[in-house]
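>>> Structure here, sequence nowhere to be found:
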């Protein structure tokens, strides 16, 4: 990583309040080049508190852009950080309309040329796309990183129509804790306490809304730009990582933004996790991402430079075969370029499951009493097989949104493969895949509800199994995500499962493995009756791989560089840090528990005197007794302390989800203290009908 200390422009920064039409003022930090000439403005718009939580990351890029001739602006969403107003739902109409007003305010400033770009990662990448779909006139270019174009089926809530227990729960709990944080008196002034207490009365756990919409209804269609790609007029650079769950958005944007001129849409997918590609967090290699975006801004906001016209429309990383591990500093592989998406370099190749060379299997059975068969069944034995996975299948899935930590990625999949039905295909010549694999399965379900999970693995000659990609289908969503249709028990249907996109090269001598399971906890919430599994008929089932032509493409990137860091200090403590992922098995009780430390930051000392401490643990439990034993819990503890004021605030939250056959039960609690005084305490209990998820 190169730290840039000199730039074409000297810079300055100041904090301002941006007025909205209803009188609310949003807190903003503006970095500007010291010049008398108006310059374009770049906006990053988030709820994640610019004076503390995102401050270290903000200082890596906003001053860098200012040093290259842009006014770079970071704004807190209404009701968050030091912005006024009440917190609301993610991507609410109010949040998006506020964003449009901010863009128009920026364009009207005397230091702005009237041309605005918008960028962001995750939440900020999503609302950049959604605001682009509203087409405010000054917004001419967007860089969206690790974002979603489909809020229902490609976000933290649902996958294939199934509830994402692992991230719907964790995300809702994290947002509850975040929304309970107060404004900072150093920036908000004496009104901070009144504003805080006012906000707390309006806080509502987001899980109530998210679980209340279990099919793709109007709630999820709002903000999903896939509903109308044609509404986007700004130039779009879409960026993702193969280890980020949102990466398919990049492929869809490149495909569906064809109404834009040729140089106004580009896609870039690297080996990265849910992080900006210049931060150097594993897996790498990292790239000079700020330089890439600068060329984008220069072309579309200043009208200078060649822009993207000479580049492939999609640049992707193809990883080589590699042994399984939970972290890689860098993955082996290479960059490739494709002129469009779908690409003329990619064609689907079909593998019949009845033709698999080996198959680990469970013996055919008409009910739940089937017994395990022996691995290595020959392909000619293509009789239907019972798929009935243990309910704790999925504990080795890895983190849903990897962020560069040591336990993020899936370990060796042999144990998970042993709980699945597997179909292996020998790799006789190097095989590159790029895109979304597809599986068609002929299934017979003995119950009206259930789910199927398909994992694609790269199996080395020594048997090590590396997860490549995966996909999920809730049986009730098999005829569309907008409806819930129960399966008629005992009947046979063909279902299609689309796996997440990937770029991967299978090495000669390895095996391509399709592993099929009936459970995947805690990624997806198990369905009532799903412990019975289902019967799979290999004779009517296929795996289709998007096989890419093997090419040598001259694609390179500059070395990563950033501006000088903010100077946040992480103090050493005597307390040992809990493991990132800990699996506990209670043999006598038949219970499995996964404890996750999300590693959001620990204790940090800021240059402005703030001491910020946060600690969290997410727990996922399931019992062999049945799928209705599944439950989740998240505990958060946060402290904001300014010794010089003095100011000391603590927040503790608890969030739980459990279920029965007909309902989800949620329980949430928030306790806020100023010093030793409890200033707010509230609990919520809800029962939410289980109509699909």
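That came through fine. Nothing here was measured: the structure is a model prediction, and the numbers come from that model.

>>> Please make it C-alpha for all contacts and neighbour counts, starting now.
Noted.

>>> what's around residue 677, how many residues?
A total of 10 residues lie near residue 677 under the criterion other Cα atoms under 10 Å.

>>> same question, the one 4 residues further on
Summarising burial for residue 681: neighbours were counted as other Cα under 10 Å, giving 14.

>>> Over to residue 322?
Count around residue 322 with other Cα under 10 Å applied: 20.

>>> Would you map the helices across this structure?
According to DSSP state H, the chain carries its helices in the segments 55-67, 93-108, 123-134, 165-179, 185-188, 192-200, 206-211, 218-221, 248-256, 289-297, 414-418.

>>> also this one, for the comparison:
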């Protein structure tokens, strides 16, 4: 790895064909004008001046020292870029990305080869942009992303409505309402701010209009045409994150040009993620870029197609600093052999297809079941990761295996098939695989959810035949796990997971034929034990000036008089100042999910955000609210945005709409 000097600038603007100027931050290796270099683009709405600056400053200086320019660009309508955002991964956003890539390739300092990288939003749009085949884009690194926008993102999952749909819409409403920085854009800052406040959409309104997997979700889902995707892609995810299926789907769909890496991590870059162990992501990324952007013959093609960390019985604690386990590799990924389990006549989970079962069992979980399910995607290694499953298992139908006498090793996606009946048009089915430790502690290994109206199609759901036994198959999320001797495997079946998924309109429950249950666990099979290097810098994120400490609270309150359960979240980032820009920022999020355990129409989600920025003589703040309630027939959406300059309100806007429930 080189140790080249570099400069950092924010004075370069990219002007698009429609005249919109996008703000950039560029890490430029010394001598690039005389010795052109490749570049890596990251294109996000999360504000390079403050939102992503810590991780940018831990990554792009290392790239620049290795002779690779880093180009961080704010999406239009965010940060200091002009215009107004028009949605998530829209055709205009992807067209803008292609223009930016062309701009980079034609700079005098560029060798004409561009890579694209990102986590979450940036991981999504780098895959989506690559699918459009811009000439200069030679490779991508996609972290915590998806190839299927409908089934593996924060909106819907097998037809179930994720609570993250509202939560993330509320987040984006707050994020997109923030002011640009006058220190960078000058006197136009207020006009730019008012333009985006007036024009920003409330994303949830559009997302709720598309409750089926229609053309809206097919756009940007590269799984629609894997055969046409030919850009080398390093696809990374973590077992503690919601995007754990993507690396597996990518290598199965794209083939040998895709490489998968899955660690124990939450929704963070793997060189500073929790739970540990971390990886030396920066060195690996530089090797990847040098191969595809410099044509360096460094063996990147020989990286095993699948590398994964096999969790070895982590315990669900209040904070997961480091998970036990080991790294494995498979040079070529193949469909795993399956270990089949069924239910015996003593209600145990047994190996083989013919357990016999205990007959038909009616299951109707209390609607407030599932509070230990954690976040759909976890940003911190605390209660955002699924906790001890014993609490949730108490309101589910469970089947435990005998203690393992030899280890059970699994890597891939479990599959569950069973026969059941329903007394309503549809109901939710929640399936979990749980590791029961010798002392009874229960760790979630994998889970899957299914809106039964979507049992055959997410594009064209159909009502369940009332009272008629129906065969169902559900794919659970990918896992890499070792059940050690003395541990038991539990299959847990429920009809609720609050607030992870929202309830069906009638919450009628299900009758399950336990003799039909077949659980197929993907065996690890042939593999190579490998070592993944840890980062040389164990704590790469910069430390900014703290003026106020942050605070996090997450509680469950059950009101025994009213029957209401309230799941409350409070997040305060504290007030921090960037030492180079003197920009101080703070975000406060308050979120509450409420439901009566017997009444599905009682559900309510409510999110409030305060965002505040200040510098000597200048203070701006936005306050946003987002609320989701329902009737049996409709979803009811309400939201508001208020903006303040020096504590004086200068703007207010509200959103209100009703959306017919479409098998949701």
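Looks like it arrived, so ask away. Everything numeric in this text was worked out from a predicted model, so none of it was measured.

>>> care to give me the TM-score?
Remark: TM-score between the superposed chains equals 0.96 [TM-score structural alignment, normalised by the length of the second structure]; 654 aligned residues with a Cα RMSD of 1.7 Å.

>>> Nearest to residue 603 of the first structure, out of the helices of the first structure?
Nearest to residue 603 of the first structure among the helices of the first structure is helix 55-67; the distance by Cα to Cα comes to 13.4 Å.

>>> show me the contacts for the aligned partner of residue 128 of the first structure in the second structure.
Aligned counterpart of residue 128 of the first structure in the second structure: residue 126 (TM-score structural alignment). Counting by Cα atoms under 8 Å, 6 or more residues apart in numbering, residue 126 of the second structure touches 116, 117, 118, 140, 141, 142.

>>> For PyMOL, what selects the buried ones among these?
Selection command for PyMOL covering only the buried members of the contacts of residue 126 of the second structure, criterion 16 or more other Cα atoms under 10 Å:
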select buried, resi 116+117+118+140+141+142
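
>>> okay, the contacts of residue 126 of the second structure in a markdown table with distance to residue 631 of the second structure next?
Below are the contacts of residue 126 of the second structure laid out as a markdown table (distance: Cα to Cα, whole Å):
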| residue | distance to residue 631 of the second structure |
| --- | --- |
| 116 | 44 |
| 117 | 42 |
| 118 | 39 |
| 140 | 44 |
| 141 | 43 |
| 142 | 39 |
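
>>> still on that earlier bit, in TSV, list the helices of the first structure along with distance to residue 38 of the first structure.
TSV is the format used below for the helices of the first structure (distance: least, Cα to Cα, whole Å):
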stretch	distance to residue 38 of the first structure
helix 55-67	12
helix 93-108	10
helix 123-134	23
helix 165-179	36
helix 185-188	28
helix 192-200	35
helix 206-211	41
helix 218-221	38
helix 248-256	32
helix 289-297	15
helix 414-418	58
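
>>> Which of those sits closest to residue 465 of the first structure?
Checked against Cα to Cα, the stretch from the helices of the first structure lying closest is helix 414-418, at 5.7 Å.

>>> which residues touch the closest one?
Helix 414-418 of the first structure is contacted from outside by 360, 393, 394, 396, 463, 464, 465, 515, using Cα under 8 Å, 6+ apart.

>>> Which among the helices of the first structure is found nearest to residue 566 of the first structure?
helix 55-67 (5.6 Å).

>>> Distance from the chain centre to the longest strand along the second structure, please.
Counting by DSSP state E, the longest strand found in the second structure is strand 599-615. Remark: strand 599-615 of the second structure is offset 20 Å from the chain centroid, using Cα atoms, centre = their mean, to the nearest Å.

>>> That strand vs the first structure - mean distance after superposition?
Following the fit onto the first structure, the mean deviation recorded for strand 599-615 of the second structure is 0.7 Å by mean Cα distance after the TM-score superposition for the first structure.

>>> okay, that strand sits on what stretch of the first structure?
Under TM-score structural alignment, the match for strand 599-615 of the second structure is residues 626-642.

>>> Do a quick rundown of the strands in the stretch 251-400 of the first structure.
According to DSSP state E, counting those that start in this stretch, the stretch 251-400 of the first structure carries its strands in the segments 265-270, 314-319, 333-338, 346-352, 358-360, 377-378, 385-387.

>>> highest average neighbour count across those strands?
Mean neighbour count (mean count of other Cα atoms under 10 Å) peaks for strand 385-387 among the strands of the stretch 251-400 of the first structure, with a mean of 28.

>>> counterpart of that one in the second structure, which residues?
Against the second structure, strand 385-387 of the first structure falls on residues 361-363 (TM-score structural alignment).

>>> Run through who's touching that stretch.
With Cα under 8 Å, 6+ apart as the test, stretch 361-363 of the second structure has contacts from 396, 397, 494, 495, 509, 510, 511, 512, 513, 514.
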